[in-house]
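Engineer: need the 3D shape of this:
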Amino acid sequence: MQLKTTIKDIDYKLCDQTFFGEKKQAYDLIEDIITFNHSEYGSIKDSQTLAGSFFINFIEVDLLQPIKIEYFTDEPVIQMSFFMKGCSNMMHHQIHCLPAGTKLAKLPSTPTALEYLSILIPQDIYIRLIDSLDLDYEFISSCSNENPAKQVKYSEMMTPEILAAVRDIGSCERTGHFRRMYMETKVSELLLLQVEQLTQTQKVMHTIPKIDIERMHHARELVTQNIIAPCSLIDLARKVGTNEFKLKKYFKEIFGTTVFGYLNELKMNEARQKLLKGEQNIYQIAESLGYKSPNHFSTAFRKYFGYPPSQIKNQNNYIGSSLMKVKEIVISMFCPFLTELSALDLLMI
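Structural biologist: As a prediction, this is how the structure comes out:
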């Protein structure tokens, strides 16, 4: 498959690649970073990863004025998009088909930097992956012939599971074949979660009044925006224009969990990301997520994941201390032969 993306305003190529065509590429990991900086138009940074049958792009856009992007593919391709930062549909996702040929999209100027994850899958690979699910493809075909820039209206808000998988992809520090296998596994997980959510949405649209579906989506957005100090069910129902009974009933039917369950998922996945980064201790994380004490947080974390938060902290500390021991061994072995290097240089090995 050939993919070309060009900034039409100044005829600047962001991408010109041929992939998915050779069997050996199923075992390859190809990575590149494309950077566009222009004093008049702004900047675009595209971190590209080809992992097996998936082309993964983490894109950062900071535009001073609108630009036109031309897309060309010689084969139809499925695009999964996850909007992380800087747009009105932040924390939303969508999936649609880019048919073969040339398409033109207009990217608006960005008051703040925009970040999103884009994943391209060849249509035949996509069909094979979900063939056993017996889907009607309605949510794909309805988007297939429209300008990609207009696809936001088809988006759904990310579930905590989807958000966690997106963050796992963005924060992966593995290398080589382990990184390729990890990326492929995570993209497959994202595809499952995304298709599952979108098909469930299609089903409930036929059984729940449209106005109540909109209210439930509004309720979920309010919960997502206020995970530290959430309001009561009665207040949440009042804010979205319904009653507590309908809020409980329809929220669970649409999203597959209760309001509290959804809030708990958000908190737990946020806590896990913070623990993996290792920048805060358990007390700080508990406080940042609105828990009364570290003990309350640890109990909730263990109940959700099946292990205490200290296990992640201890694992991070073990990895860090192991690396330092390796450095000490290397230094002790080679110091006699590396007298021209400073101690600081050696510690940077």
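
Engineer: okay, CA-based contacts and neighbour counts for the rest of this
Structural biologist: Fine.

Engineer: which parts of the stretch 1-150 of the chain are strands?
Structural biologist: Using DSSP state E, counting those that start in this stretch, the strands of the stretch 1-150 of the chain run over 2-7, 12-18, 29-38, 42-51, 54-63, 67-73, 77-85, 92-98, 101-107, 114-122.

Engineer: and for comparison, fold this next one:
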Amino acid sequence: MEAIDVSPEMLTLVGTGVLGEHRWPPSPVAFEIDFGNPIRFRFHHSAKRAALETRCNDVRVVLIVDRAACDRLLGSELDLGDGDTFFLPTELRAIALAIRECGLPEAAATPYRLAKSIELLCEILSAKREDRLTASTGPASLSQLDIHRIAAARQIIDEQWTEKLTLDRIARRCGLNRSKLSRGFRQIYRCTVSEALVERRLAEARRQLIATDLPVSLIGYRSGYLNNASFTRAFGRRFGQSPTDFRACAVAA
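Structural biologist: Predicted coordinates for the structure are as follows:
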């Protein structure tokens, strides 16, 4: 695997094959990301070469990090269990894919992947701190296949939120009936399918208000709201401010 020596406290490995001979941080833990459908990561409480080489034929990104550094970034002791596996949240999937697929020349690729590795670690720990990690195992009432199909439904929402998605359409795409999808989605993600879709659209609207100068009405329309009043109400309920006030505060900051 290709190695990125991020710091004395962190090593990133990318690709397939055995780990190779590299300097490891002291007291290492590991976050092993595999790129199945959906993308998941497995936590290794005490990173060991033998455990990390069991899937050496798969394309992976492996973050090997000093435990003390994780505790420091998290602000408390990292209490994930050995072998705990989680679906990678939407915004983190993009970072992991950027590390895996970086096509820059070597002189630029190394610092780019180094920065993205730090970002990915910080975002994983932030998701842990904010209880946004979803375990890839679920209630006993759901089979492992159902759990993967429900995760696929979440990925459809996260990646295709601009489309006219309905519960029936999402259920058909992921191979579940609507009642099992509705029930299982709430069990795993603690919200309904429609609530997840609204959250995804409003999160993108929030990003566009900060990152672009597009008119508020256009951002609302692109987020699935047919008029500015309904967009303003939904945004205000979620973020406590109107879109216009939110943008003004972001610009002032």
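
Engineer: of all the strands of the stretch 1-150 of the first structure, which lies closest to Asn281 of the first structure?
Structural biologist: Asn281 of the first structure sits nearest to strand 77-85 of all the strands of the stretch 1-150 of the first structure, at 25.1 Å, using Cα to Cα.

Engineer: single out the most deeply packed of the strands of the stretch 1-150 of the first structure.
Structural biologist: strand 92-98 (a mean of 24; mean count of other Cα atoms under 10 Å).

Engineer: tilt between that one and strand 77-85?
Structural biologist: With axes from the mean of the first three to the mean of the last three Cα atoms, to 10 degrees defining the directions, strand 92-98 of the first structure sits at 160 degrees from strand 77-85.

Engineer: packing partners for strand 92-98 of the first structure?
Structural biologist: Packed against strand 92-98 of the first structure by the contact rule (3 or more Cα pairs under 8 Å, 6 or more residues apart in numbering; DSSP states H and E) you find strand 77-85, helix 138-141, strand 156-157.

Engineer: reformat the strands of the stretch 1-150 of the first structure as JSON lines; add distance to Asp212 of the first structure.
Structural biologist: Converted to JSON lines, the strands of the stretch 1-150 of the first structure look like this (distance: least, Cα to Cα, whole Å):
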{"stretch": "strand 2-7", "distance to Asp212 of the first structure": "40"}
{"stretch": "strand 12-18", "distance to Asp212 of the first structure": "42"}
{"stretch": "strand 29-38", "distance to Asp212 of the first structure": "44"}
{"stretch": "strand 42-51", "distance to Asp212 of the first structure": "39"}
{"stretch": "strand 54-63", "distance to Asp212 of the first structure": "34"}
{"stretch": "strand 67-73", "distance to Asp212 of the first structure": "37"}
{"stretch": "strand 77-85", "distance to Asp212 of the first structure": "25"}
{"stretch": "strand 92-98", "distance to Asp212 of the first structure": "19"}
{"stretch": "strand 101-107", "distance to Asp212 of the first structure": "32"}
{"stretch": "strand 114-122", "distance to Asp212 of the first structure": "29"}
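
Engineer: nearest to Glu287 of the first structure, of those?
Structural biologist: strand 77-85 (24.0 Å).

Engineer: can you name every helix or strand that that closest one contacts?
Structural biologist: So strand 77-85 of the first structure, by 3+ Cα pairs under 8 Å, 6+ apart, packs with strand 92-98, strand 114-122, helix 123-130.

Engineer: ok so, going back, which one of the helices and strands packed on strand 92-98 of the first structure lies nearest to Gly320 of the first structure?
Structural biologist: Nearest of those (Cα to Cα): strand 77-85, 29.5 Å.

Engineer: so that closest one versus strand 54-63, what angle?
Structural biologist: 40 degrees.

Engineer: centroid residue for the second structure?
Structural biologist: Pro89 (2.2 Å; Cα atoms, centre = their mean).

Engineer: done for today, thanks.
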